[in-house]
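# sequence isn't available, so here's the structure alone:
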């Protein structure tokens, strides 16, 4: 990870809190945002000193409209836009508002809670929390659907290559594009499938996470459509979540990328299909409830924002 970059290259942790905040209308939010930037730097420094083995961090992303409202530097990151919905023949990737996104993680749940609480104390006078997901590691990094998630993630130094902006946008080098979707699973329908049928939906074996051979893997399997080439990868930090009382079980999809174009290609393959109509079969069991794009600035930029 570059010295001044936020922690977008770390591997998934045991506990995570994802928060999306939207600024209230007709309020001056710049002073609060300045305080928030100071807080973000403090939180990350503090947990690294107090809990050096907890792998704790808090990553902040900023949406397109918030960037403009806060009068942050221009021109904007080249691909920072409001996400446009993607409508396939059967399924839709929705677009939802998001001014600020926080990705809080640590081995200890208490650390996550305290960081979320501190952020809330600062933001609540001028903003509303529209989404809060408490993610957790499910067994050996599986989704609630029972399959291992993130096997195709880049490893080692490749995580920096695929997750951070490079010289192509020098003003924002070391930053990252952050795209998130909250997926809710229809577990009743999913459990009606046999293990063999589920494996054909995913494109991998369920027990030992082995990818199907190309001549066996269905063309509409998740693996076949979501992987768009070895030169076009993202760093996924997906986490499962679940609420028994509301029967809302799902996966919070979170992608850090050097370019949003890569994520866009993946989403087009999944929702429209490749070719068109050959959509990702997993969408018959997983519904995207949100969809927002953010930019993750470096700590140097956040320090400038706090002035």
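Received it, and whenever you're ready, just let me know what you need. What you see is a predicted model; the values in this text were computed from it and never measured.
# can we go C-alpha only for contacts and neighbour counts from here?
Fine.
# please enumerate the helices of the stretch 101-250 of the chain.
109-123, 158-163, 187-191, 195-202, 222-226 (DSSP state H, counting those that start in this stretch).
# residue 225 is in contact with residue 281, correct?
No - counting by CA atoms under 8 Å, residue 281 sits too far from residue 225 to count as a contact (9.4 Å).
# quick check: closest non-adjacent residue to the residue nearest to the spatial centre of the chain.
Closest residue to the average C-alpha location of the chain: residue 254 at 1.5 Å, with CA atoms, centre = their mean. Leaving aside its sequence neighbours, residue 254 sits nearest to residue 180 (CA to CA, 6 or more residues apart in numbering; 4.5 Å).
# pretty sure that neighbour sits against residue 293.
Yes - the pair residue 180 / residue 293 is scored as a contact, 6.7 Å apart, by CA under 8 Å.
# neighbour count winner among the two?
Using other CA atoms under 10 Å, the more surrounded residue of residue 180 and residue 293 is residue 293, with 28 against 23.
# now the more buried one, what's its secondary structure?
Put simply, residue 293 is strand when judged by DSSP: H, G, I helix; E, B strand; the rest coil.
# what residues does the nearest residue to it once chain neighbours are set aside make contact with?
Once flanking residues are discounted, residue 293 sits nearest to residue 179: 4.5 Å by CA to CA, 6+ apart. Residue 179 makes contact with 254, 255, 256, 260, 263, 291, 292, 293, 294, according to CA atoms under 8 Å, 6 or more residues apart in numbering.
# show me where the stretch 51-200 of the chain has strands.
Listed in chain order, the strands of the stretch 51-200 of the chain (DSSP state E, counting those that start in this stretch) span 57-62, 86-87, 92-93, 100-106, 127-136, 176-185.
# which one, of the ones you listed, ends up nearest to residue 157?
Closest approach to residue 157 among these is made by strand 176-185 (15.3 Å; CA to CA).
# quick one: that closest one to chain centroid distance?
Relative to its chain's centre, strand 176-185 lies at 4 Å (CA atoms, centre = their mean, to the nearest Å).
# ok, the residue lying farthest from the centre of the chain to residue 203 distance?
Most distant from the centre of the chain: residue 215, at 31.4 Å, with distances by CA atoms, centre = their mean. For residue 215, the distance to residue 203 equals 11 Å [CA to CA, to the nearest Å].
# below is an additional structure, to be compared with the one above:
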């Protein structure tokens, strides 16, 4: 268990625990080779707050925000004297049937707002400032779907921590004092086979997810054998302590291209919690009894980042 020292830290995190928005943009880029490109990019991201304020001031009710995550390789290129204790690349998890792939990414921009045009304008200006120093490797526009459901029809993010536990689950504390106020974040883009999913009965779908579809009531865990997605994604340590993460998943899709998906984004105080969750999902517990949601949802990206505190992000400027 962590002590309560985190609650006394004066360090200001980025907007990790902002409320669920109506729209979001998930932008992952790589940085061009060379020290000069890295220096220019570092200067741009250190002033992201100014850019957010310039766009967001047009409608304060739009609640525009942007979290900046820095990948392991990019962190080394920014010339910092040390590294966050758990920052490392996303490790591929190759299961008996499905694989959590690892894909490139130096920077993550998680843009949230209540108006899609505010997010669009921020992304446009941001990419204009970054110019040829970055290459976009993934860009997803997410949206809130009815009562916070995913495209599989189930409410998503029900088990998110609330209140003070939200920060304790997602924000680094005194255990890594140089990086207190930061957060580890893992992103994965999942594509759904809605035709195959739709061939299941509602009862079969509920068994896969571990909740009722209509009213989102949690089902009991299976006493043995195949576990639900809900059970496999719950992490309990050897002392019986449950470890939470903060999810801000969003549906996305292009019906004309038959593309339907969920963008998973998980913020965590301790990266190992998300890594263990993915191992349980893709490998199974016991091995082979993998998460059956993966038969209908295929992971096509996977990248890890560290979201520094606002103070540390601003200090990156050359």
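Arrived safely. The model shown is predicted, which means the values in this text are computed figures rather than measured ones.
# superposed, what's their TM-score?
The TM-score (TM-score structural alignment, normalised by the length of structure 1) is 0.95; 306 aligned residues with a CA RMSD of 1.8 Å.
# returning to what we had before: how near is the residue nearest to the centre of structure 1 to residue 20 of structure 1?
According to CA to CA, residue 254 of structure 1 and residue 20 of structure 1 sit 12 Å apart.
# follow-up on the earlier one: taking the contacts of residue 179 of structure 1, tell me the two that lie furthest apart.
Most distant of these, by CA to CA, are 256 and 291, 13.9 Å apart.
# more neighbours: which of the two?
Between residue 256 of structure 1 and residue 291, counted using other CA under 10 Å, residue 256 has the larger neighbour count: 28 against 21.
# between residue 281 and residue 225 of structure 1, which one's more packed in?
Neighbours per residue, other CA under 10 Å: of residue 281 of structure 1 and residue 225, the larger number sits with residue 225, 26 against 21.
# which residue in structure 2 lines up with that one?
Aligned counterpart of residue 225 of structure 1 in structure 2: residue 232 (TM-score structural alignment).
# roughly how far apart are the corresponding residue of structure 1 for residue 147 of structure 2 and residue 2 of structure 1?
When structure 1 is aligned by TM-score structural alignment, residue 147 of structure 2 is paired with residue 140. According to CA to CA, residue 140 of structure 1 stands 28 Å off from residue 2 of structure 1.
# who has more neighbours out of these two?
Set side by side, residue 140 of structure 1 and residue 2 show more neighbours around residue 2, with 13 against 10, by other CA under 10 Å.
# contact partners for the residue nearest to that one when sequence neighbours are not counted?
In this structure, residue 2 of structure 1 finds its nearest non-sequential neighbour in residue 174, 6.7 Å apart by CA to CA, 6+ apart. Residue 174 of structure 1 sits next to 2, 4, 5, 164, 165, 166, 297, 298 when contact means CA under 8 Å, 6+ apart.
# go with 10 Å
With contacts defined as CA atoms under 10 Å, 6 or more residues apart in numbering, residue 174 of structure 1 is in contact with 1-6, 160-161, 163-167, 258, 296-300.
# so how many other residues sit close to the aligned partner of residue 79 of structure 1 in structure 2?
The equivalent of residue 79 of structure 1 in structure 2 is residue 86 (alignment by TM-score structural alignment). A count of nearby residues for residue 86 of structure 2, using other CA under 10 Å, gives 14.
# for residue 157 of structure 2, see how far away residue 86 of structure 2 is.
With distances taken as CA to CA, residue 86 of structure 2 is found 24 Å from residue 157 of structure 2.
# with residue 205 of structure 2 instead?
Residue 205 of structure 2 is 17 Å from residue 157 of structure 2, by CA to CA.
# what range in structure 2 does stretch 156-169 of structure 1 sit on?
Stretch 156-169 of structure 1 corresponds to residues 163-176 in structure 2, going by TM-score structural alignment.
# how far does that stretch stretch from start to finish?
First residue to last in stretch 163-176 of structure 2 (CA to CA) measures 23 Å.
# buried ones in stretch 57-70 of structure 2?
Going by neighbour count (16 or more other CA atoms under 10 Å), the buried part of stretch 57-70 of structure 2 is 62, 63, 64, 65, 66, 67, 68, 69, 70.
# okay, buried residues for stretch 17-26 of structure 1 please.
Those would be 17, 18, 19, 20, 21, 22, 23, for stretch 17-26 of structure 1 by 16+ other CA under 10 Å.
# off-centre distance for it?
For stretch 17-26 of structure 1 - counting by CA atoms, centre = their mean - the centre lies 16 Å from the chain centre.
# repeat for stretch 292-305 of structure 2
Distance, stretch centre to chain centre, for stretch 292-305 of structure 2: 12 Å (CA atoms, centre = their mean).
# so that stretch matches what in structure 1?
Stretch 292-305 of structure 2 corresponds to residues 281-294 in structure 1, going by TM-score structural alignment.
# how about the matching stretch: buried residues?
Under the neighbour-count criterion of 16+ other CA under 10 Å, stretch 281-294 of structure 1 has 281, 282, 283, 285, 286, 287, 288, 290, 291, 292, 293, 294 buried.
# out of these, which is nearest to residue 233 of structure 1?
residue 293 (16.8 Å).
# in structure 2, what sits opposite residue 206 of structure 1 in the alignment?
Aligned counterpart of residue 206 of structure 1 in structure 2: residue 213 (TM-score structural alignment).
# what's the closest non-adjacent residue to that match?
residue 154 (5.5 Å).
# do residue 179 of structure 2 as well
Nearest-residue entry for residue 179 of structure 2: residue 84, 6.1 Å, with adjacent residues in sequence omitted and distances by CA to CA, 6+ apart.
# so the match of residue 147 of structure 2 sits against residue 239, correct?
No - Residue 140 of structure 1 is beyond contact range of residue 239, at 11.8 Å (criterion: CA atoms under 10 Å).
# between these two, what contacts are shared?
Shared contacts of residue 140 of structure 1 and residue 239 (CA under 10 Å, 6+ apart): residue 149.
# what sits against residue 202 of structure 2?
Going by CA under 10 Å, 6+ apart, residue 202 of structure 2 touches 208, 212, 213, 214.
# still touching in structure 2? Go through the contacts of residue 174 of structure 1.
Contacts conserved in structure 2 for those, using both residues aligned by TM-score structural alignment, their matches' CA atoms under 10 Å: 2-6, 160, 163-167, 258, 296-300.
# structure 2: which residue goes with residue 197 of structure 1?
Under the alignment (TM-score structural alignment), residue 197 of structure 1 pairs with residue 204 of structure 2.
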